[in-house]
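**Student:** Give me coordinates for this.
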Amino acid sequence: MELEFLGTGAGMPSKGRNTSSLALKLYEERGTIWLFDCGEATQHQILRTAIKPRKIEKIFITHLHGDHIFGLPGLLSSRSFLGGEEPTPLTLYGPSGLKGWVHFTLELTKTHLNYPIRFVEIEEGIIFEDEQFIVKAKELEHVIPCYGFRIEQKPLPGELYIEKALKLGVPKGPMLGKLKNGEDVVLDNGTIVYSKEVTGPPKKGFVVTVLGDTTYCRKSIELSKDADVVIHEATFDHATANLAKDYGHSTNVEAAKMAKEAGAKYLILNHLSARFLPHDIEKLLKEAKQVFPNVFVAHDFSKFHWKNGKLNELYF
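**Tutor:** So this is what the prediction gives:
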């Protein structure tokens, strides 16, 4: 799993930060990308990455403020004009009103899409589940309805004890794969080899929490409970905490406090105000680390790789 930030600013684009968008790259897990929010010029940001828009399988919209959705019509339209393979079927998740806004915009501009879009206007609870993942949503505390998402990877197959399986007569080939995936197999002589006999216990999947704009609130903590990675806004700093609540936002310190109370492993600060210049970022990070040590600050095009229980920031 890899996270790539396409826009990390708040409210409007600045020279250093575009408006909100985050790609959860699930190439190893399912060969696709999940996008969280799609602020203005997201498709321009994508042009500077290796991301293929046709690989985007799901787009999750936290709320309907412009800095989180104004890039959506353009991205949906451009996706129709890209050559090569057929686009991955696309599902859009978001608050009530998202479907009407997208349909009206596309109809008014006579934009034709060559692929179908499925809309899911969300409420609190499980909004997606298959054999690999569960996605849960809760409404946060902002000035308009705004959601946070908890992405849970289901347990992975345990280690296959190949030598043990071979000793039981399992031939090299597809049967070993079936055993690793939890299926029992029948040998040519009629012997049944049970998966549990030749595999270790299931491995825990990762949990990523992506929070939309919000003040410090209980539901953020609930969504982030024991999460491996939490992405949380930090529109304000400790010195401007009085403004944060007035505008439905959080500070860097409040984000760190939330992550600590939730028992999360890592926190990534996102959605930073343009008031913070490059030389302010180290101070933001230092303040947050006084509360919660495992903190990163996201920049546009920051990449983070999750592997073997650790989050690493990738540098190029």
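
**Student:** C-alpha from now on. contacts and neighbour counts both.
**Tutor:** OK.

**Student:** What segments of the chain are helices?
**Tutor:** Assigned by DSSP state H, the chain shows helices spanning 27-30, 42-46, 66-69, 72-81, 98-108, 162-167, 174-180, 195-198, 218-223, 241-246, 252-262, 281-289.

**Student:** Pick the most buried one from the ones you listed.
**Tutor:** Mean neighbour count (mean count of other C-alpha atoms under 10 Å) peaks for helix 252-262 among the helices of the chain, with a mean of 24.

**Student:** another one to check against the first:
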Amino acid sequence: MELQFLGTGAGMPSKERNTTAIVLNMLEERGTMWLFDCGEATQHRILHTPIKPRKIDKIFITHLHGDHIFGLPGLLGSRSFLGGTEPLTIYGPAGIREWVETTIRLSGTHLTYPLHIEEVDEGIVFDDEQFTVRAAWLSHVIPCLGYRIEQKPIAGALQVEKARALGIPKGPLLGQLKRGEDVTLPNGQVVRSADVVLPPKDGATLTILGDTKYCKAAILLAQHADLVVHEATFDAETTHLAAQYGHATNIEAARVAQEAGAKHLILTHISARFVGEQVTKLQQQAASVFAQTYIAHDFAAYRLHDGNVTILTK
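**Tutor:** Prediction:
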């Protein structure tokens, strides 16, 4: 899985940071992409990436503040212009259906694909054979969700050369072994799937939090996650403002990752007051609490594989 940040700013766009939007690229895993929040001008950011809007089949909205949803109408409309025909589902708190449907209706926006909108509460909001997505209410000035994406165990790889050495020819028998089925050859020899297929691997766990103060729900969503994305609108010197506006500091975000036993932390939703060396200081302060801390920038991309995070683009 790859995570690409399209907007990493707080409140309103700045020259360096657009408003919140994060794409989870799962083309390798399921042939689609998921979008988390859709701040103003998200589709403009997409134009500078290989991301294709028609490949986005799920959008998870954390809350209804404008810097997290004002890009939705334009993106939904453009997805039609760009040949999108596959269904799209939006998940979010109460009010998201009314806002999207009213905007589409009043603007006369024509969609060429089925649009489903699910207003969700705490608990499992999506589940299939590959992934489970859980939500919980965070602590912000309006209702705001955090999401935990859990990948289910990944089937082990078929050791093709080992299977061939045991007499399995190319063709459907290899597929049977891959599916966990034992195979009997014409000579009566039985080749066991367990002998040529590696054991399943644990899937990845990713936590993407909306705007929030330091809170227990964030820690629970981040429990033993491979990667946590947490807002850091303020720093250690502006802690009093963080609590007042329902946001977190970089230090509080690091505490969440530390107390949750997470592996990696990416800070986003960075106030425009932090530029240049101040951003470096934000990272260093947080890293003094939780060493594996990164600061997200617009267009930064990270790969999550086998519990490790690789920076693809800074």
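
**Student:** care to give me the TM-score?
**Tutor:** Once superposed, the chains reach a TM-score of 0.95 (TM-score structural alignment, normalised by the length of structure 2), with 314 aligned residues with a C-alpha RMSD of 1.7 Å.

**Student:** about what we covered before: please tabulate the helices of structure 1 in CSV, including the columns distance to His271 of structure 1.
**Tutor:** What follows is the helices of structure 1, written out as CSV (distance: least, C-alpha to C-alpha, whole Å):
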stretch, distance to His271 of structure 1
helix 27-30, 25
helix 42-46, 14
helix 66-69, 10
helix 72-81, 18
helix 98-108, 21
helix 162-167, 47
helix 174-180, 41
helix 195-198, 46
helix 218-223, 16
helix 241-246, 13
helix 252-262, 10
helix 281-289, 12
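
**Student:** Looking at these, spot the one closest to Arg150 of structure 1.
**Tutor:** Arg150 of structure 1 lies closest, by C-alpha to C-alpha, to one member of these: helix 218-223, at 5.7 Å.

**Student:** name the helices or strands packed onto that closest one?
**Tutor:** Contacts defined by 3 or more C-alpha pairs under 8 Å, 6 or more residues apart in numbering; DSSP states H and E place helix 218-223 of structure 1 against strand 133-139, strand 147-153, helix 252-262.

**Student:** measure the equivalent of Leu285 of structure 1 over in structure 2 to Arg255 of structure 2 for me?
**Tutor:** Under the alignment (TM-score structural alignment), Leu285 of structure 1 maps onto Gln283 of structure 2. For Gln283 of structure 2, the distance to Arg255 of structure 2 (C-alpha to C-alpha, to the nearest Å) stands at 13 Å.

**Student:** Same question for stretch 127-143 of structure 2: list its buried residues.
**Tutor:** For stretch 127-143 of structure 2, the buried set under the neighbour-count rule, 16 or more other C-alpha atoms under 10 Å, comprises Phe131, Thr132, Val133, Arg134, Ala135, Ala136, Trp137, Leu138, Ser139, His140, Pro143.

**Student:** before we move on, the earlier item: switch the helices and strands packed on helix 218-223 of structure 1 over to a markdown table; also include distance to Leu22 of structure 1.
**Tutor:** Output for those, formatted as a markdown table (distance: least, C-alpha to C-alpha, whole Å):
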| stretch | distance to Leu22 of structure 1 |
| --- | --- |
| strand 133-139 | 16 |
| strand 147-153 | 13 |
| helix 252-262 | 18 |
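
**Student:** Now check structure 1 for the residue matching Thr207 of structure 2.
**Tutor:** Matched by TM-score structural alignment, Thr207 of structure 2 corresponds to Thr209 in structure 1.
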